[in-house]
Structure formats: structure tokens, C-alpha cells
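Asker: A predicted structure for the sequence below; I have some questions about it.
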Amino acid sequence: MSNLVVVQKRNYVGVLTLNRPQALNAIDDVLQNQILDVLEKWKFDSRIYIILINSSSERAFCAGGDIRKIADLVRSGKKQKGLEIFKYNYVLANYILHYSKPIISVMDGITMGGGIGLGAFATYRFVTERSILAMPEVMIGLTPDAGSSFLFQNAPGFSGLRAMLTGQRFNGNTAIKLGFADYMIYSSELELFLQKLTELQPNEINFFLSTYKQSYEFDNKTLKQIADIYQASSVAKIIEKLRKSKYNWAVCDFKTILKACPFSLEVTYRAWHLKLPTQEAVLTRDLLLVSHLIQRADFLEGVRAAVIDKDHNPKWNQAPISESEINSCFDY
């Protein structure tokens, strides 16, 4: 079995480095099991006080689940096996959230899908100037998952709904504004940061980490503009508001949202408004929604356009969407 994680014990710090760079550390069953095996052992290692999860690649922390593999399984009639890959991401996110020792995640580079679940539910969530976070699932016929809608629903105003419906990429500063991270560090400082961290005693670590904490926030004007557009009674009304808007960002949003899967937009809009109280509840709902969405032709078409042919010109199902179709996705 290949080593998809590199493990180090450095003083009181356990360092777990994701090492599947050719796949941007996309999470499959093998990578998930290796991560869980290491973390489970470190639970009972009295020498390890804190865990740091990073990547061997400067390009990506973790790009999420292996979407191409999922699509191949669905296409060959193995939908349940495809769904299992989503489960790997969700189990990992829940495990990280409830882990008994503090975890530092360094979301340096691309962090999407299950990568959000792995990094954004850690105790200390770091981003860098190279961080690119996103949940672009509406662009492939899915909906933001891996527990991300729990963060989006708690983001200021309607900023989370906007990010979900547009699948927008956001940098480290915006990740902090949206509630996906709390700490900022320059990528050039990461090696020195780790060196200093491993020289500390446990009672010194929290203060050391606090020096990197940031409190970037959306200004009230921006939040009001976003609410002017996204506080609407339907996706259609949001799109109409975007079409008429003179805000520069809204013009970009309009072009982007028109590329998204119409059915995914409806499901995502509903999911954001049906706010759930815990991450566990959101993860359960995510699996339910995904189980429906991967069975739709839009999913395979979205993956074809975005991942396989990369023409970014999906031919979505344009049939009218009924309320009962949307409701069925939320029926347990």
C-alpha cells in the first residue's frame, strides 16, 4: 500500500502530511483510512499534545472527493459505491470535529469539497495567501456538501448563500470573513512556523497560535448589497435581480450562476434556508441530497464538462423543475 500520508512526531506535535499530490490529495477510501489510522493511534499517545495536518504539495491542501472516480462508478451502474466515496469525506469531517486533541489544519493552496470538511472543522484553521477555497458543486450537478453548508448558513448575512449558489472561489481573507478559517500565515513562513511550534511546551502553544489569529469581516455596505440581491423568495428572483444589478460583483455573479445546474441551484437554495442546528445533522442531510443528485443525468454531464472534456459547457436538463422533485431530495 502506498504511503498517502507522511507522519512525523516532533516533540509534542504530531505532523500528518497529505501526500497524494497527483490527485491534489483527493480523498478516497485508502487515503481516508490512512488518515484515520494515524489519528486513532495518536489519540492514545501521551507524548502527542496537538496534531498538525498539512500537504506535501504547494498546489493543494485537499481538492475533496475523487469526482472522476465517482462519476465512473455511477456511469457503470455502481451508484452505491460512488456514494461510499462521499461517505469517506463525511466520516472524516465528523471525526475531525470531535477529535479529542486539538488539530491545526493548514489549508495552503486549493481546498475544496471534502478538503473543506477536513480543514475547516479543525480546532485551529489556518489559511495562506495561496489558499483557494470553494464549494463549486452546483457547477457539476451537485450541492455544497461535506458539512460546508453548516458554515455557509452561519456566514454573515446572505454571503454564504451567495457563495453556495455561485460556487465562487475565495481567498484566505474571505475564508476568514465567511467563517471557514481563523488564522492567517504567509506560505513562506510555514517551515519556520512548524519549527517554532515543535520547540514549545504544551502550555505555550495556545498563546503562540493566537498571534496568527485574524478578524477580517465584511463591511456593512457589502453585506447590504449582497442582501439586496440574494434576499429573495426564489432562485429565479435572485437571477433576475442579478441581471438588472449595476454592482460590478453582481454582473460577474450573473454570468457565473447561469453556468450552474438549474436543479442544483434549487436544491442548494432550499438547503441554505432550511438551517440545521449541528454539523452532524448537516452531514446526514448532505448524504441524502447527494444520493439523489448523483442519480440525475446532470451530474454525469457536469463532470464531463468540468473534469473529463474540460469544455466547461455543460448541457443541463432544461425541463421545468417541480416542487415535488425538490421535496423528494429532502425526504429521509
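Answerer: Sure thing, it's come through.
Asker: contacts, neighbours, all on C-alpha from now
Answerer: Will do.
Asker: Can you get me the centre-to-centre distance for the longest helix along the chain and its chain?
Answerer: In the chain, taking DSSP state H as the definition, the longest helix is helix 79-97. Distance of helix 79-97 from the chain centroid (Cα atoms, centre = their mean, to the nearest Å) equals 13 Å.
Asker: Tell me the buried residues in it?
Answerer: 79, 82-97 (16 or more other Cα atoms under 10 Å).
Asker: helices or strands up against it?
Answerer: Where contact means 3 or more Cα pairs under 8 Å, 6 or more residues apart in numbering; DSSP states H and E, helix 79-97 is packed against helix 29-43, helix 67-75, helix 114-119, helix 279-293.
Asker: okay, pairing it with this:
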Amino acid sequence: MTDGSEPEILFAQRGMAGLVTLNRPKTLNALSLPMMRALHAQLDAWEADDAVTRVVIRGAGGRAFCAGGDIRQVYELARAGRHDEVSEFWLGEYQLDAAVRRFPKPYIALIEGFVMGGGVGISLHGSHRVASERYAFAMPEVGIGFFPDVGTTYALPLLPGRAGTYLALTGARIGAGDALDLGLATHYAAAADFDAITARLCEGGDVGEAIAAHGATPPAPDLVPEARRLIEDAFSGDSVTEILHRLDRAAPDLAFAAETAALMRTRSPRSLMIAHEQMRRGADLDFAQAQRLEYRLAIRTMAAHDFYEGVRSVIVDKDGRPAWSPARLDEIDPAAIAADFAPLEGPEPDMNPMRER
């Protein structure tokens, strides 16, 4: 419940559409495990209901579509030793992402404000992603000692020009113009028109036409061609250290290179190495394989130092001074990173492998 009286997630059926509203605006619509389970169950019900021909999902409050999973809840559960519940959180989140990806009907995310982490998982894998003027995409997990998950091991390596590796290793935010250019968003419309788009979608008819009827001219990308060329060159480096070397070489002539290198140096070194390996491996994985890999990494990250220190610094104490351990890239054993990707002992959970649409 949001305040003891309202549900955290709202469902309605209007006309031919199933409507979802993420209803935790005070937490930027962060996903709790009950929200994820409820959405998963509702998608299963609507998939079987011939009266529902499409699903529309939005976030309440205007500031965020969804800023991610409820990481503070995970942090508190893990600190309390409730590790089974932590594992259930990751499993519930990843199974929901798989359900979104395999959903056989149009799934339209109307995105206003932040879309990060778990919010990416419940939007990017659907058929339609409508960005508004306040759209802000990021996978900022390397800044809290975690790693880019929710299926981005599969999705980010598919982006052109090493942009996915750039997003994974920096946690940088991009707006609607860049999201459309990279394929993270499929359409653009003003947030003020989202109600009208929803109403038209409820009437049935072609989904693309309903969105286009209220479409608007999107902003130009912020990543100018010079920055895109740098990203493609620098982030094709075969290690995080090499990427930083390439950025440093370009820094005297390009402020974007210096800013990017400085941002990366604030991130968890362990997370940077994991994210780089994810992007390398992800190019050869299908969605189900990528999800299994992410679950392994999530379980092992819960036994490492940096997640707790990152959440403490960014979310709990908000001092912005994480003490990463190891503190330097050259202090990390590559064999230890490789071991994080190995199968878990015993049977691994079913991530609901996708069925092709």
C-alpha cells in the first residue's frame, strides 16, 4: 500500500485495453516484490482474455515511470540476513521481465520522467515505448556496487556503436532524443497527450496509429556525432582499463571524454569489470541465457562488499562517498570476476524462457 490506503499498483480494464498504473510516486514508483508478483499475475490473466487486446502501463506522479526495483528494501532484507527473501526478489523481478518480453499482445509503456533499473525491465522488453519530453533513461547500477540487470545483458549489446557498453559502464542518463536514436524508445509524444493516447488505445484499432495520432517532433539527440564516435572507439576497448586509457587520450581535446572518464572513476571497480564482461558475453546470449547469468550475478553480489557500501552512500546516508573494496581496478583478480559468471551450485531457477512472438 502507498500510504496505508491505496494499492501500490492499480489495474483496470477499459474498452479493449488492460491498464496498469505504478502507484508509488513518493518512491518514484520503485517496484516492490508484491507489485512485481501482482503485475506478472495480471499479465497472465490478460494474455488469456480475448477481450483485452493490448496493455498500457504508466507511472503515477509525473516524476518517474519507474526508477527501479526497491533497492533499499533489498538492502535491509540482506542486512537482516533474510537471504531467501532477497533471492525471491531477484527471481520475481527477472521472471516478470521475461513475462513482459513474451507477452503476445501489444504492450505499451507511456514513459514520463525517470525510467531506470527495474523500470527499464518492465518497459524496454515490451513492444512499444513512448518517450515524453521528461523521459530520462539510465542503468545506474555500477554507482551502487551492483550491475546492469533486468535483461540488459541481452538488450544493451544490441545497441549501435557500443552505446550499450557506454550506458552500462557509466550509468549516464540520456533523454528522449538519444533513446529514440538508439532504439530504446519507439515513439515520442508529449506527456500532456498521454491521457488522449490511452483513451484512443482503449477504443481498439491499430496501436501504432493511435500513438502517431498524438505524436510530436522529438528533441535532437544530446550525444552529438563527435561523442558517438568517441563512444564507439573508446568502449570497444577489451578491458575497463583500456577504455579509460582511450578516454584519457581524447580528454585534452574533448570535454565529453574527460567527463565520461571522471564519471567512471566514481563507480565501483568490481561493478565496472562485471558490467564490461556482461556486455562482452551478452552479444552471444539469448534472453533466457542472459537472465540466468544475471540471477547468478545478483546472488553473488549479495555476498560482496560494494553493494552494501554503494546503497549506504547513495540511498541510506546519501553522503556520496562510497569506500569501494577493492578500490582500484588493478587490485581485482580477473579470475574472481569470471567465477561470478559460473553456474550456481545445484539447480538454477526457471526464468520462464521466452516464447517467440
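Answerer: In hand now; what should we look at? None of these values were measured; they are calculated from a predicted model.
Asker: where does the TM-score land?
Answerer: Here the superposed chains carry a TM-score of 0.93, computed using TM-score structural alignment, normalised by the length of structure 1; 330 aligned residues with a Cα RMSD of 2.1 Å.
Asker: for structure 2, what spans make up the strands?
Answerer: Applying DSSP state E to structure 2 gives strands spanning 9-14, 17-22, 54-59, 64-66, 107-111, 114-116, 128-131, 136-138, 187-188.
Asker: which bit of structure 1 covers the fifth one?
Answerer: When structure 1 is aligned by TM-score structural alignment, the counterpart of strand 107-111 of structure 2 is residues 103-107.
Asker: so how far does the matching stretch sit from its counterpart in structure 2?
Answerer: For stretch 103-107 of structure 1, the mean deviation from structure 2 after alignment is 1.1 Å (mean Cα distance after the TM-score superposition for structure 1).
Asker: returning to what we had before: could the strands of structure 2 go into TSV alongside mean neighbour count and distance to Gly310 of structure 2?
Answerer: Shown next, in TSV, are the strands of structure 2 (neighbours: other Cα atoms under 10 Å; distance: least, Cα to Cα, whole Å):
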stretch	mean neighbour count	distance to Gly310 of structure 2
strand 9-14	16	28
strand 17-22	22	26
strand 54-59	23	26
strand 64-66	30	20
strand 107-111	27	27
strand 114-116	27	16
strand 128-131	24	29
strand 136-138	24	17
strand 187-188	24	34
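Asker: Can you check which of the ones you listed gets nearest to Met35 of structure 2?
Answerer: Judged by Cα to Cα, the one of the strands of structure 2 that comes nearest to Met35 of structure 2 is strand 9-14, at 6.1 Å.
Asker: what's that closest one in contact with?
Answerer: 18-24, 35, 38-39, 52, 202 (Cα atoms under 8 Å, 6 or more residues apart in numbering).
Asker: what do you get for stretch 192-212 of structure 2?
Answerer: Against stretch 192-212 of structure 2 from outside (Cα under 8 Å, 6+ apart): 14-17, 53-54, 56, 106, 110, 187, 189, 213-214.
Asker: And these, which is closest to Ala258 of structure 2?
Answerer: For the contacts of stretch 192-212 of structure 2, the nearest to Ala258 of structure 2 is His187 (32.0 Å; Cα to Cα).
Asker: Just give me the match in structure 1 for the closest one.
Answerer: Under TM-score structural alignment, His187 of structure 2 pairs with Tyr183 in structure 1.
Asker: residues touching that match, list them.
Answerer: 124-127, 176, 212-214.
Asker: Please apply the same query to Tyr90 of structure 1.
Answerer: Neighbours of Tyr90 of structure 1 in contact, by Cα under 8 Å, 6+ apart: 114, 117, 146-147, 283.
Asker: re earlier: overlap between the contacts of Tyr183 of structure 1 and structure 2?
Answerer: Checked against structure 2 using both residues aligned by TM-score structural alignment, their matches' Cα atoms under 8 Å, those keep these contacts: 124-127, 176, 212.
Asker: Kindly reformat the helices and strands packed on helix 79-97 of structure 1 as a markdown table and extend each row with distance to Tyr269 of structure 1 and mean neighbour count.
Answerer: A markdown table is the format used below for the helices and strands packed on helix 79-97 of structure 1 (distance: least, Cα to Cα, whole Å; neighbours: other Cα atoms under 10 Å):
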| stretch | distance to Tyr269 of structure 1 | mean neighbour count |
| --- | --- | --- |
| helix 29-43 | 30 | 16 |
| helix 67-75 | 22 | 18 |
| helix 114-119 | 20 | 28 |
| helix 279-293 | 13 | 19 |
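Asker: Redo these as CSV? Include distance to Ala155 of structure 1.
Answerer: Shown next, in CSV, are the helices and strands packed on helix 79-97 of structure 1 (distance: least, Cα to Cα, whole Å):
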stretch, distance to Ala155 of structure 1
helix 29-43, 28
helix 67-75, 27
helix 114-119, 15
helix 279-293, 14
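Asker: mind checking which of the ones you listed is nearest His273 of structure 1?
Answerer: Closest among these, once you apply Cα to Cα, is helix 279-293, at 12.3 Å.
Asker: counterpart of the closest one in structure 2, which residues?
Answerer: Taking TM-score structural alignment, helix 279-293 of structure 1 hits residues 287-301 over in structure 2.
Asker: Give the aligned equivalent of Phe44 of structure 1 in structure 2.
Answerer: Aligned partner of Phe44 of structure 1 by TM-score structural alignment: Ala48.
Asker: Which residues are in contact with its match?
Answerer: Counted by Cα under 8 Å, 6+ apart, Ala48 of structure 2 has zero contacts.
Asker: same thing but at 10 Å, please
Answerer: Residues near Ala48 of structure 2 by Cα atoms under 10 Å, 6 or more residues apart in numbering: Gln42.
Asker: re the thing from before, adding distance to Lys259 of structure 1, write the contacts of Tyr90 of structure 1 out as TSV.
Answerer: Output for the contacts of Tyr90 of structure 1, formatted as TSV (distance: Cα to Cα, whole Å):
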residue	distance to Lys259 of structure 1
Gly114	22
Gly117	25
Ala146	22
Gly147	24
Leu283	26
